[in-house]
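Novice: sequence-free structure coming up:
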């Protein structure tokens, strides 16, 4: 099992930004539903979801909990930063 933090691709950052109403562009139906489930999950279930979808969980957590998370995701989406 890897202990490295996954890197968030620009596409995922765009999908998460869109879901939270900050631009970007929507994911497909399944991807959008996945992001909504992740965003609504409690801590225990977020940990479970992260086992299968570590990048998506990380991106949603950045948007929800990091003080500068939206700015960080915008920078990733624009190719100006890496997660």
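Specialist: Nice, I can see it. In this text the structure is predicted, and so the values were computed from the model without any measurement.

Novice: C-alpha only now, for contacts and for neighbours.
Specialist: Will do.

Novice: what's near enough to touch the residue nearest to the spatial centre of the chain?
Specialist: Centroid-nearest residue in the chain, with C-alpha atoms, centre = their mean: residue 59, separated by 2.1 Å. For residue 59, the contacting residues are 8, 12, 13, 16, 73, by C-alpha atoms under 8 Å, 6 or more residues apart in numbering.

Novice: what helix or strand does it sit in?
Specialist: helix 54-65 (DSSP states H and E).

Novice: buried ones in that helix?
Specialist: 54, 55, 56, 57, 58, 59, 60, 61, 62, 63 (16 or more other C-alpha atoms under 10 Å).

Novice: show me the contacts for the nearest residue to residue 19 once chain neighbours are set aside.
Specialist: Closest residue in space to residue 19, ignoring its immediate chain neighbours: residue 26 at 6.9 Å, by C-alpha to C-alpha, 6 or more residues apart in numbering. Contacts for residue 26 (C-alpha under 8 Å, 6+ apart) come out as 14, 15, 18, 19, 32.

Novice: try it against this one:
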């Protein structure tokens, strides 16, 4: 699985929060919504492939799925309180 931690921009954090039903986000366009669904379902090998083209989205989805503090972190990024 992809282990680098690229910076997560506020808009990416907001898209991921919305996609996973959390406060503080807003809906992305149709391509990005499909991308988020794909990243969420990817196995480690395909996650690495997706990270090559969309590292910020993969980092944000990984945070929300696997990091116990991921939601709070993404909310803070989306609010502009911290940089990822």
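Specialist: Perfect, thanks for sending it. This one's a predicted model, so the numbers in the text were calculated from it and none came from an experiment.

Novice: now the TM-score, please.
Specialist: The TM-score (TM-score structural alignment, normalised by the length of structure 1) is 0.91; 80 aligned residues with a C-alpha RMSD of 1.1 Å.

Novice: so where is the helix holding residue 59 of structure 1 in structure 2?
Specialist: Under TM-score structural alignment, helix 54-65 of structure 1 corresponds to residues 55-66 of structure 2.

Novice: aligned counterpart of residue 28 of structure 1 in structure 2, please.
Specialist: Residue pairing (TM-score structural alignment): residue 28 of structure 1 is matched to residue 29 of structure 2.

Novice: next one: that match from residue 48 of structure 2, what distance?
Specialist: Residue 29 of structure 2 sits 23 Å away from residue 48 of structure 2, going by C-alpha to C-alpha, to the nearest Å.

Novice: most neighbours among the contacts of residue 26 of structure 1, please name it.
Specialist: Tallying neighbours with other C-alpha atoms under 10 Å puts residue 15 at the head of the contacts of residue 26 of structure 1, with 26 neighbours.

Novice: thinking that one is in contact with residue 28, fair?
Specialist: No. Contact criterion C-alpha atoms under 8 Å: residue 15 of structure 1 and residue 28 do not qualify, at 9.1 Å.

Novice: how close does the match of helix 54-65 of structure 1 sit to structure 1?
Specialist: Taken over the aligned residues, the distance from stretch 55-66 of structure 2 to structure 1 averages 0.5 Å (mean C-alpha distance after the TM-score superposition for structure 1).

Novice: quick one, the strand or helix carrying residue 35 of structure 2 and helix 55-66 angle?
Specialist: Per DSSP H and E: residue 35 of structure 2 is located in helix 30-41. Orientation check (axes from the mean of the first three to the mean of the last three C-alpha atoms, to 10 degrees): helix 30-41 of structure 2 against helix 55-66 gives 50 degrees.

Novice: helix 30-41 of structure 2 vs structure 1 - mean distance after superposition?
Specialist: Averaged out, helix 30-41 of structure 2 is 0.5 Å away (mean C-alpha distance after the TM-score superposition for structure 1).
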